[in-house]
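**Student:** below is the sequence, then the predicted model.
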Amino acid sequence: SGNKDAYSYFRREGKENLRAIAQSAFDMLISRFNPIVMEGAGSISELNLREGDIVNMSMARYADAKVILVADIDRGGVFASVYGSIMLQTPEDRKRIKGIIINKFRGDLRLFDEGRKIMEEICGVPVLGVVPMATHIHIDEEDSVALGKKEYHALTDKINVAVVLLKHISNFTDFNVLERHPQVNLFYTNTPQDLASADIVILPGSKNTLDDLLEMRKSGMTKAIITARQNGKTIIGICGGYQMMGELVRDPYGIEGSIETLPGLGLLPTKTEMYSEKTTRQVEFRFMDDNRKCVGYEIHMGRTSSDKPFLTFADGTYEGCMVDAKCFGSYVHGILDNQAVIDFILKPYVKDAAQTTFDADTFKNRQYDLLAEWLREHIDIPQIYKILENND
């Protein structure tokens, strides 16, 4: 279906093929799983976008789904938001809304007891729970908006990891596990001077490799990365970042836009060519000679030549390019979620080897356990089960 800017995507014309793809994906899932949880995107009451909407109430109608409206009280105006969102629906869609959850509440929950009753009275829909802000739980952020809170801030007693803040950054959750490591200080930056204090520089994935590569050249970021490499820093590229680290990126078919060819950073002996066919798959691999099982996934539209691979997939094929322990790249997202990889990249910088152990899987699973406990405490889960079981 291709890439679209926001204006093109939200126009009504040409949406039916996209809608058919989404509906086909749902049909495949419903044939295998029950129940299906569908997450909305944005507001359900954008009247000017409703006819062209693929998600939200449009998808709820197709799936004949029960809808639970989740409101962010931290933004303010929660009564107007909830009431307006419900009352602006068509009568048919309004009947689908079976409950309300108030999220991100701050302060004493008892202060909202009356507000809960008022909301149920004016909306005619039960409030299933009021969930307090959970600052003690650390799970992946929903989108890149959160990156603005992780600006440059180097620390002398930590291993400083700089992630290049690309204009079209993608898959930013690749760095969440590394960010939680007790010896790591991870920050995002698009300022060349900030790389001077970094021990490790990571080029992340991009939704438009060539455009981001051009922007880095204009801003001086490319020169700063090359200088960091010359000064003995570790440089790692993931997916689009891996493509940028090579000698050349070509887009002869205009997959990403009007830029046909750009030289890369020249840090890896690779060349990349863009193709319309997208690679999407989950992978198991071995990192170099480490026998620990590693996992990740690929989602990219380019092919990169390499005669220095360092990952061995479960099917015996190879991937990535490594010129030495401080300069390598790979298409595999989630590569930094694996302990074998984290141990390898931090090894040159650790001051106390006894402190390097960090069980990422245990940490991540514990966070989701905490989230489940938090939601069970503050939401009427039995009532949600009844809503699922009710055929009305």
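**Tutor:** Arrived safely. Numbers count the residues shown, from 1 in each chain.
**Student:** hey, let's count contacts and neighbours off CA atoms from now on
**Tutor:** Noted.
**Student:** report all helices and strands that the longest strand seen in the chain contacts.
**Tutor:** The residue-count maximum for a strand in the chain (DSSP state E) belongs to strand 271-287. For strand 271-287, the elements it packs on are strand 248-250, strand 294-305, strand 311-313, judged by 3 or more CA pairs under 8 Å, 6 or more residues apart in numbering; DSSP states H and E.
**Student:** for it, buried residues please.
**Tutor:** 271-275, 283-287 (16 or more other CA atoms under 10 Å).
**Student:** okay, those residues in CSV with distance to residue 241 next?
**Tutor:** Formatted as CSV, the buried residues of strand 271-287 follow (distance: CA to CA, whole Å):
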residue, distance to residue 241
271, 13
272, 11
273, 14
274, 14
275, 17
283, 19
284, 21
285, 20
286, 21
287, 19
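**Student:** so which of these is the closest to residue 298?
**Tutor:** Residue 298 has its nearest neighbour among the buried residues of strand 271-287 in residue 283, at 7.4 Å by CA to CA.
**Student:** now do the same contact list for the closest one.
**Tutor:** Contact partners of residue 283, counting by CA atoms under 8 Å, 6 or more residues apart in numbering, are 295-298, 313-314.
**Student:** next up, a structure to set beside the first:
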Amino acid sequence: MAGAVMIQGTSSDSGKSTLVGALCRLALRRGLTVAPFKPQNMSLNSAVTVDGGEIGRAQAWQALAAGIAPEIDMNPVLLKPNSDIGAQVIIHGHAIGNYNARAYHDYKPTALKAVLASFGRLQARMDAVIVEGAGSPAEVNLRANDIANMGFAEAADCPVILVADIDRGGVFAQIIGTLACLSEPERQRVKGIIINKFRGDVTLLQPGIDWVEQRVGKRVLGVVPFVPGLWLDGEDMLPAARRSVATQANALRVVVPALPRISNHTDFDPLRAHPQVDFCYVRAGEPIPPADLVILPGSKSVQRDLAWLRANGWDDYLLRHLRYQGKVMGICGGMQMLGQTLLDPLGLESDTPSTPGLGLLDYVTTLEPEKQLVNVSGKLATGDAAVHGYEIHMGVTRGPALDQPALWLGERPEGALSADGQIMATYLHGLFDAPDACAALLQWAGLSGAERIDHDARREDSINKLADAVAASVDLDAIWQIMG
């Protein structure tokens, strides 16, 4: 059976995902077959696997770091929140229904069986499995029936390394407090500590390291520096910097509404990093700035987010934007919003069976139980630029606007392009990842001389930069020994 270690964090965003990705790449360099694994993930950023399922986006890029294709066993339980107290539950890549928090809590013992089955399959054919926890094991209110942190570690008999984020401040309190919240067997399972996102002279940190090691009886395995400029797919939260600053003059202004239930915002990472694009997320109550291109993003609750758009004045803004010859794009849920009507006869996302759309394209979308999950490739209808991406949606869209498609996926037309060329709609996520497609779409939106930026190569460079930083700052021999 494969060696394994679980990376748990003192908090969300402590660096668990990046550390798992770095260790996957370092194990690959060592000549090992390795896979990432996250028992339970809560995220609206997801990816389609080679075996036709859906997993968290972070596990997809971790698989790339490991040198293998993403598959459903890497994230057997995925929760996609569709309200403040409920989520769509995805087991082994496929949705089984919507659960409120209490119902899902009761379902967890069944979910644990799926988790252990996936973990067993990976262990049986890999040399190493690097496991990522979720949130923090110190969330004592969630400890009963836990499958995301210590509950999994205990069931799978997996050693744990605790990572703490010094950039938040109070790193030693994070470590002491987290361990104090664990039971004695759980504390014994923690074999070491890593301090993450450090800036400055590490020798000045040493007295604190000595103190915490003596206090908890566990070794600090390393202090990982803050690594700026990484472009790795975010697990869930919107980027802290809502606006990019273009490095070139006459940049194309791109605006995206920060929908409350925005999904797959990683679609926009290539635009945020593009030197000729001034990119901006706009949150509730903020003034909507002038733009060359407005993109309506994906959504896990299209009707609710459409109501949010109207409440924040986006419907009037879009009409004014189009009158002044601006461009509009809708991706997935954003595509559905652009149509005449959104129908939900089965109540899959809402109690409202019919919701008026923005009426900018002539089609109607009906939500159906079967979710479309497919990786695709093709070309743009304008310019023939090669494109690749993935579809994750429950809606089926029909109407005359689709007679003028935005894309061709082989012989299949996809999406819509308005007769005047101002509005584009598509179900395709990852549209801007392909360098030629990104350049062509920016040119369509009004940018002359758009540079060709290879986002996949930039992600690969970020993985290697991260792995180098971890290798230089962490006792890898100790980690391999912990893994067995």
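**Tutor:** Now that the structure is in, tell me what you want to look at. Every value quoted in this text rests on a predicted model; they were computed, and no experiment measured them.
**Student:** helices along structure 2, start to end?
**Tutor:** 16-29, 57-66, 101-125, 150-156, 171-180, 184-189, 206-216, 269-272, 302-311, 314-323, 333-338, 435-444, 455-473, 476-483 (DSSP state H).
**Student:** out of these, nearest to residue 5 of structure 2?
**Tutor:** Per CA to CA, nearest to residue 5 of structure 2 of the helices of structure 2: helix 476-483, 5.2 Å.
**Student:** for the closest one, packing partners?
**Tutor:** Packing partners of helix 476-483 of structure 2 (3+ CA pairs under 8 Å, 6+ apart): strand 3-9.
**Student:** report the aligned residue range of structure 1 for the strand it packs on.
**Tutor:** The counterpart of strand 3-9 of structure 2 in structure 1, using TM-score structural alignment, is absent.
**Student:** which of the contacts of residue 283 of structure 1 are still contacts in structure 2?
**Tutor:** Comparing those with structure 2 on both residues aligned by TM-score structural alignment, their matches' CA atoms under 8 Å, the contacts found in both are 295-298, 313.
**Student:** list buried residues within the contacts of residue 283 of structure 1.
**Tutor:** Buried, going by 16+ other CA under 10 Å: 295-298, 313, out of these.
**Student:** list just the nearest of those to residue 279 of structure 1.
**Tutor:** residue 298 (6.5 Å).
**Student:** I'd say the closest one and residue 335 touch.
**Tutor:** No: the criterion here is CA atoms under 8 Å, and residue 298 of structure 1 misses it with residue 335 at 10.0 Å.
**Student:** trace residue 364 of structure 2 over to structure 1, please.
**Tutor:** Using TM-score structural alignment, residue 364 of structure 2 sits opposite residue 271 in structure 1.
**Student:** so that match is in contact with residue 307, correct?
**Tutor:** No: with contact defined as CA under 8 Å, residue 271 of structure 1 and residue 307 do not form a contacting pair (10.9 Å).
**Student:** mind listing the shared neighbours of these two?
**Tutor:** In contact with both residue 271 of structure 1 and residue 307: no residue, using CA under 8 Å, 6+ apart.
**Student:** how many neighbours does the equivalent of residue 161 of structure 1 over in structure 2 have?
**Tutor:** Under the alignment (TM-score structural alignment), residue 161 of structure 1 maps onto residue 254 of structure 2. Neighbourhood size, residue 254 of structure 2 [other CA atoms under 10 Å]: 26.
**Student:** and residue 254 of structure 2, what does it touch?
**Tutor:** Counted by CA under 8 Å, 6+ apart, residue 254 of structure 2 has contacts 277-280, 291-295.
**Student:** now do residue 219 of structure 1
**Tutor:** Residue 219 of structure 1 neighbours (CA under 8 Å, 6+ apart): 191-192.
**Student:** show me what it lines up with in structure 2.
**Tutor:** Checking TM-score structural alignment: residue 219 of structure 1 goes with residue 312.
**Student:** gap between residue 95 of structure 1 and residue 56 of structure 1?
**Tutor:** 14 Å (CA to CA, to the nearest Å).
**Student:** name the residue in the two with the higher neighbour count.
**Tutor:** residue 56 (18 against 14).
**Student:** need the contact list for residue 30 of structure 1.
**Tutor:** residue 36.
**Student:** next: residue 73 of structure 1.
**Tutor:** 102-105.
**Student:** ok, the residues you listed in structure 2, which still hold?
**Tutor:** Under both residues aligned by TM-score structural alignment, their matches' CA under 8 Å, what the contacts of residue 73 of structure 1 keep in structure 2 comes to 102-105.
**Student:** TSV for these, including distance to residue 233 of structure 1?
**Tutor:** TSV is the format used below for those (distance: CA to CA, whole Å):
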residue	distance to residue 233 of structure 1
102	46
103	43
104	40
105	43
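**Student:** would you list those residues in a markdown table and tack on neighbour count and distance to residue 136 of structure 1?
**Tutor:** Below are these laid out as a markdown table (neighbours: other CA atoms under 10 Å; distance: CA to CA, whole Å):
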| residue | neighbour count | distance to residue 136 of structure 1 |
| --- | --- | --- |
| 102 | 22 | 19 |
| 103 | 19 | 15 |
| 104 | 16 | 13 |
| 105 | 17 | 14 |
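**Student:** all set now, cheers.
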